[in-house]
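Novice: My questions are about this predicted structure, shown below with the sequence.
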Amino acid sequence: MTDIATAPATTATESGADSKAHGVLLTDTAAVKVKNLLMQEGRDDLRLRVAVQPGGCSGLIYQLYFDERLLDNDATVDFDGVEVVVDKMSVPYLDGASIDFEDTIQKQGFTIDNPNAQGSCACGDSFH
């Protein structure tokens, strides 16, 4: 299991492939970044796991990490060679969410635009 980042809840601007199994979308920009990170890992058995965990100022945080495991009841969608996995508990929290990657002078990292998030904390690392 390789940690990528804890992504803040922010807005994505592109839309990627259509998702059918879990409702999470991965933009083309994010898919390219994930592929590059997977190539750096030098392994072809890893998936991008997206999860919602208790924590942070507002109650919930996003977790994005590479995982070799595929658990019972995991929902998966392939985005042009990038398999995105969401556990059963996280699916309702992430339905309709879009994952993007920003690389600007001000910010670099994955962002998640989640229509289910009712608010976030001042630091932007958690939501409710």
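Specialist: Structure's in. What do you need? Numbers count the residues shown, from 1 in each chain.
Novice: okay, CA-based contacts and neighbour counts for the rest of this
Specialist: OK.
Novice: For Lys35, grab the count of nearby residues.
Specialist: Neighbourhood size, Lys35 [other C-alpha atoms under 10 Å]: 15.
Novice: Please name the residues that touch it.
Specialist: Contact analysis of Lys35 by C-alpha atoms under 8 Å, 6 or more residues apart in numbering lists 81-82.
Novice: what about it, is that helix, strand or coil?
Specialist: Assigned with DSSP: H, G, I helix; E, B strand; the rest coil, Lys35 falls in the helix class.
Novice: Please, where are all the strands along the chain?
Specialist: 2-5, 25-26, 47-54, 60-67, 75-79, 82-86, 98-103, 108-113 (DSSP state E).
Novice: just how off-centre is the first one within its chain?
Specialist: Pointing back at strand 2-5 there. Averaging C-alpha positions (C-alpha atoms, centre = their mean, to the nearest Å) puts strand 2-5 11 Å from its chain's average.
Novice: ok, second structure coming up, stack it against the first:
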Amino acid sequence: MTTSTTVQTEQTPAEAHGVELTEVAATKVRTLLESEGRDDLRLRIAVQPGGCSGLIYQLYFDERTLDGDAVRDFSGVGVVVDKMSAPYLSGATIDFADTIEKQGFTIDNPNAGSSCACGDSFS
């Protein structure tokens, strides 16, 4: 079992959000961006209505910074959260798993009261 730690290198209080990014996830994001030859993208996490439990996560690369976005830097990886999603994501941790059972980004969210069987949505 691999233990991940969260590494934050810079934060501006006016722009802060409560999402954490583990070093394992930050490394994976950097690797993906390097393979695409992009250094202008940030990892955006958002919450949208949908799924069988009511809300779904969206995790994607974005070059934009929109009005009201909060941005934090984790070892050179920018993580962006929009102002509507921030309350749902405060305290959440993004990690990356690469095991025989699971591969991909995972989100541990203490604000999720329940989730569906597939784990793709929450309420």
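Specialist: Happy to help now that I have it. Bear in mind the structure is a predicted one, so any value in this text is a computation, not a measurement.
Novice: circling back to that earlier point, distance to Asp125 of the first structure added to the strands of the first structure, as JSON lines?
Specialist: Below are the strands of the first structure laid out as JSON lines (distance: least, C-alpha to C-alpha, whole Å):
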{"stretch": "strand 2-5", "distance to Asp125 of the first structure": "11"}
{"stretch": "strand 25-26", "distance to Asp125 of the first structure": "19"}
{"stretch": "strand 47-54", "distance to Asp125 of the first structure": "12"}
{"stretch": "strand 60-67", "distance to Asp125 of the first structure": "6"}
{"stretch": "strand 75-79", "distance to Asp125 of the first structure": "24"}
{"stretch": "strand 82-86", "distance to Asp125 of the first structure": "19"}
{"stretch": "strand 98-103", "distance to Asp125 of the first structure": "15"}
{"stretch": "strand 108-113", "distance to Asp125 of the first structure": "10"}
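Novice: Ala122 of the first structure is nearest to which of those?
Specialist: Ala122 of the first structure sits nearest to strand 60-67 of all the strands of the first structure, at 13.2 Å, using C-alpha to C-alpha.
Novice: Quick check: which helices or strands does the closest one pack against?
Specialist: Helices and strands touching strand 60-67 of the first structure, as assessed by 3 or more C-alpha pairs under 8 Å, 6 or more residues apart in numbering; DSSP states H and E, comprise strand 2-5, strand 47-54.
Novice: tell me, what residue is most central in the first structure?
Specialist: Val50 (4.4 Å; C-alpha atoms, centre = their mean).
Novice: contacting residues for whichever residue in the second structure pairs up with it?
Specialist: In the second structure, the residue matched to Val50 of the first structure (TM-score structural alignment) is Ile45. Contacts for Ile45 of the second structure were tallied using C-alpha under 8 Å, 6+ apart; they are 57-60, 79-82.
Novice: Tell me which of the helices and strands packed on strand 60-67 of the first structure sits most buried.
Specialist: strand 47-54 (a mean of 20; mean count of other C-alpha atoms under 10 Å).
Novice: counterpart of Val77 of the second structure in the first structure?
Specialist: In the first structure, Val77 of the second structure lines up with Val82, judged by TM-score structural alignment.
Novice: Hmm, that match is touching Val34, no?
Specialist: Yes. The criterion here is C-alpha atoms under 8 Å, and Val82 of the first structure meets it with Val34 at 7.2 Å.
Novice: what residues do those two have in common as contacts?
Specialist: Shared contacts of Val82 of the first structure and Val34, defined by C-alpha under 8 Å, 6+ apart, comprise Leu48.
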